[in-house]
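Trainee: sequence plus predicted model, see below.
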Amino acid sequence: MGYDELIAEGLTTPFEGWDFGVFRGRLTEKADALPWSYERLVRQRLPQVGSLLDLGTGGGELLASLAPLPPRTAATEGYEPNLPIARRRLEPMGVEVAEVGDDDALPFADGSFELVVDRHESYDPQEVRRVLTRDGVFVTQQVGGRDLEEVNQALGAPPHTYRDWDLSAAAAELTDAGFEITWQDEARVPAAFHDIGALVLFLRITSWQVPDFEPDRYAHRLRALHEEMERGHPLEVTYHRFALLAART
């Protein structure tokens, strides 16, 4: 496809939940590149708890894959289009899906959950601590503030406003909130966009990456990237991820 067709495809391709299968072969990364597995971190703890809260469940894809789930399992989601998707998937499994609009106002009573998990969702440390039981555990994998900064550089877009969000910042916040960090790790993983349509689709669904993104606004840079990709030179980028386990003290 030509440039115009790829741009149109990126703007119109259906996308729901957080199923990134649509990027297969178009946004590539080294398989199992992270030195940890978020899914394994969560699975290891599920048999030990009777209550679980998943923050920012998306379409519920990952949470559903972790079944069997604890007797009381709940999830939150703040992106309105994902709510009906998550509820269709999770409510038949007995999971309550709560809509949230504010990280510091979780709709649950104090001490409601033994385990709170969070993959790539923002959170308020004090609020997470409030809903955890005594000795409860928080497991999170976060997108760091240097994530895919090569995209912003290639487009001539401003860097992330949260550029300093990294493992040390998150660990300090949680410690200040009354948690003990029991494990932590951070990594940068190489990846590549192979066509301009995949990049446009990605920027469409991750509005925080380049908040003012519109193809017309960045047309000159997009065309230059497209020409490079057509010559077999993908846009090389780097994922920034970190993860930690924190026990409520």
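Mentor: Yep, that arrived.

Trainee: use CA for all of it now, contacts and neighbours both
Mentor: Will do.

Trainee: and for the longest helix along the chain, what's in contact with it?
Mentor: Taking DSSP state H as the criterion, the chain has its longest helix at helix 219-230. With contact meaning CA atoms under 8 Å, 6 or more residues apart in numbering, helix 219-230 is reached by 3, 154-156, 194-196, 215, 234-235.

Trainee: elements contacting whichever helix or strand comes after that helix?
Mentor: The first helix or strand that comes after helix 219-230 along the chain, using DSSP states H and E, is strand 235-248. Secondary-structure packing of strand 235-248 (3 or more CA pairs under 8 Å, 6 or more residues apart in numbering; DSSP states H and E): strand 132-143, helix 149-155, helix 167-176, strand 179-193.

Trainee: to G25, which of these lies closest?
Mentor: Closest to G25 of these is strand 179-193 (CA to CA; 9.0 Å).

Trainee: pull out the buried residues from the helix or strand just after that closest one.
Mentor: Sequence-wise, the next helix or strand downstream of strand 179-193 (DSSP H and E) is helix 196-205. The neighbour-count check on helix 196-205 (16 or more other CA atoms under 10 Å) flags 196-204 as buried.

Trainee: taking helix 219-230 as reference, get the angle to helix 196-205.
Mentor: 130 degrees (axes from the mean of the first three to the mean of the last three CA atoms, to 10 degrees).

Trainee: touching helix 196-205 from outside, list them.
Mentor: 3, 6-11, 13, 15, 23, 26-27, 193, 209-210, 213, 215, 222, 225-226, 229.

Trainee: next one: stretch 59-70
Mentor: 16-19, 39, 43, 46-47, 49-52, 54, 57, 82-83, 85-87, 89-90.

Trainee: I85 - how many residues pack around it?
Mentor: I85: 16 surrounding residues under other CA atoms under 10 Å.

Trainee: tell me how far the helix or strand hosting it lies from the chain's centre.
Mentor: Element membership for I85, per DSSP H and E: helix 82-90. A distance of 17 Å separates the centroid of the chain from that of helix 82-90, by CA atoms, centre = their mean, to the nearest Å.

Trainee: show me what counts as buried in it.
Mentor: 82-83, 85-87, 89-90.

Trainee: ok, and here's another one to check against it:
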Amino acid sequence: MTRTFEDLVAEASGAPVDGWDFSWLDGRASEERPSWGYHRLLAERLATASAGLDVQTGGGEVLDTVPVLPPTMAATESWPPNVARATERLHPRGVVVVADPDEPPLPFGDSAFDLVTSRHPATVWWTEIARVLRPGGSYLAQHVGPSSMWELVEWFLGPQPEAARARHPDDEAAAARAAGLDVVDVRAERLRVEFHDVGAVVWFLRKVIWIVPGFTVDAQLPRLRQLDARIRAEGPFVAHSARTLIEARKPAARV
């Protein structure tokens, strides 16, 4: 039986969105993955690090996939429900989870880590990353790129030309260099995303709150109804995520 608009929206509105697990969308939405395989790269680098820091770790889901962690491993997170989830998940593996507001300074001393990582950070404080890295240490991260999910953004908010360049890989590389880091790798890809019902869109926008800031079902009810009608008539709503892989290294100390 075909589910009604009201049923789909009510279900998505009541589903939990804490943590950084997207399995609720299984069968309801899909997203292509970047070719570089961030999880694999993360595991390879952490396996050889002596001290690692994962910034904005969410609920610790990504870090917990790494088979071998460094002898010293820390993670930061700002949202209290995620701090609790990450602590529960990562403490048994010896990871220290620190509640941090995602604003400078990072709560660590200078040159504390030889590897800093992050997957989809909301903010990137390059001078702080450079400060906590040891000479010769690296920052390896997968960032959200420019105009990510722009089809979805503009469906609800209309044209946003002034915001389209935010997080451009060239700008991020320039900011890393300005902080004194050497950029050794930058790759960018746009990836197809499909939403198969309006409930998937509602849940996604509740979870990833910066896509449509201030999103609520009540405020966007007319556009949600139009989106529901479009999906039923034409098939999945297609958007494109933008992903950037960036690696930057702190220059080695001069002898």
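Mentor: Nice, thanks for sending it over. Since this is a predicted model, take the numbers as computed values, not measurements.

Trainee: re earlier: how far apart are the longest helix of structure 1 and its match in structure 2?
Mentor: Mean deviation of helix 219-230 of structure 1 relative to structure 2 after superposition (mean CA distance after the TM-score superposition for structure 1): 1.3 Å.

Trainee: so which bit of structure 2 is that helix matched to?
Mentor: Using TM-score structural alignment, the residues of structure 2 aligned to helix 219-230 of structure 1 are 221-232.

Trainee: separate out the buried members of the contacts of helix 219-230 of structure 1.
Mentor: Buried by 16+ other CA under 10 Å: 3, 155, 194-196, 215, 234-235, out of those.

Trainee: including distance to R134 of structure 1, could those residues go into a markdown table?
Mentor: Compiled in a markdown table, these are given as follows (distance: CA to CA, whole Å):
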| residue | distance to R134 of structure 1 |
| --- | --- |
| Y3 | 56 |
| L155 | 47 |
| H194 | 48 |
| D195 | 49 |
| I196 | 49 |
| P215 | 50 |
| P234 | 49 |
| L235 | 47 |
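
Trainee: among the residues you listed, which pair sits farthest apart?
Mentor: P215 and P234 (18.4 Å).

Trainee: how far away is the residue positioned nearest the centre of structure 2 from Y38 of structure 2?
Mentor: Nearest to the mean C-alpha position of structure 2, by CA atoms, centre = their mean, lies H120 at 2.3 Å. Taking CA to CA, to the nearest Å as the measure, H120 of structure 2 falls 11 Å from Y38 of structure 2.

Trainee: who touches both of those two?
Mentor: Joint contacts of H120 of structure 2 and Y38 (CA under 8 Å, 6+ apart) are 141-142.

Trainee: ok, the residue nearest to the centre of structure 2 touching L140?
Mentor: No. Using CA atoms under 8 Å, H120 of structure 2 makes no contact with L140, being 11.4 Å away.

Trainee: which elements pack onto the helix holding I85 of structure 1?
Mentor: Counting by 3+ CA pairs under 8 Å, 6+ apart, helix 82-90 of structure 1 packs on helix 61-65, strand 96-99.

Trainee: neighbouring contacts of the last one?
Mentor: By CA under 8 Å, 6+ apart, the list of residues contacting strand 96-99 of structure 1 from outside reads 73-78, 80, 83, 86-87, 90-91, 107.

Trainee: on that earlier part again, possible to save the helices and strands packed on helix 82-90 of structure 1 as CSV with mean neighbour count and distance to L148 of structure 1?
Mentor: Listed next are these as CSV, based on neighbours: other CA atoms under 10 Å; distance: least, CA to CA, whole Å:
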stretch, mean neighbour count, distance to L148 of structure 1
helix 61-65, 16, 23
strand 96-99, 20, 29
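
Trainee: which positions within stretch 182-194 of structure 2 qualify as buried?
Mentor: Residues of stretch 182-194 of structure 2 classed as buried by neighbour count (16+ other CA under 10 Å): 182-183, 186, 188, 190-191, 193-194.

Trainee: identify the farthest-apart pair in these.
Mentor: D182 and E194 (36.4 Å).

Trainee: what's the burial count for E32 of structure 2?
Mentor: Neighbours around E32 of structure 2, by other CA under 10 Å: 12.

Trainee: who's in contact with it?
Mentor: 191-193.

Trainee: quickly note the distance from it to D7 of structure 2.
Mentor: 28 Å.

Trainee: what do we get in structure 1 for R187 of structure 2?
Mentor: By TM-score structural alignment, R187 of structure 2 lines up with D185.

Trainee: wait, doesn't its match sit right on A171?
Mentor: No. Using CA under 8 Å, D185 of structure 1 is not in contact with A171, being 10.5 Å away.

Trainee: what do the two both touch?
Mentor: L244.

Trainee: contacting residues for G58 of structure 1?
Mentor: With CA under 8 Å, 6+ apart, G58 of structure 1 has these contacts: 17-18, 77, 79, 82-83, 86.

Trainee: can you put those in JSON lines and add distance to E96 of structure 1?
Mentor: Shown next, in JSON lines, are those (distance: CA to CA, whole Å):
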{"residue": "G17", "distance to E96 of structure 1": "17"}
{"residue": "W18", "distance to E96 of structure 1": "19"}
{"residue": "E77", "distance to E96 of structure 1": "11"}
{"residue": "Y79", "distance to E96 of structure 1": "16"}
{"residue": "N82", "distance to E96 of structure 1": "14"}
{"residue": "L83", "distance to E96 of structure 1": "11"}
{"residue": "A86", "distance to E96 of structure 1": "10"}
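
Trainee: distance of the spatially closest residue to F213 of structure 1 that is not a sequence neighbour relative to S168 of structure 1?
Mentor: For F213 of structure 1, ignoring the flanking residues on the chain, the nearest one in space by CA to CA, 6 or more residues apart in numbering is L203 at 7.1 Å. Counting by CA to CA, the gap from L203 of structure 1 to S168 of structure 1 is 27 Å.

Trainee: what's the neighbour count on P16 of structure 2?
Mentor: 11.
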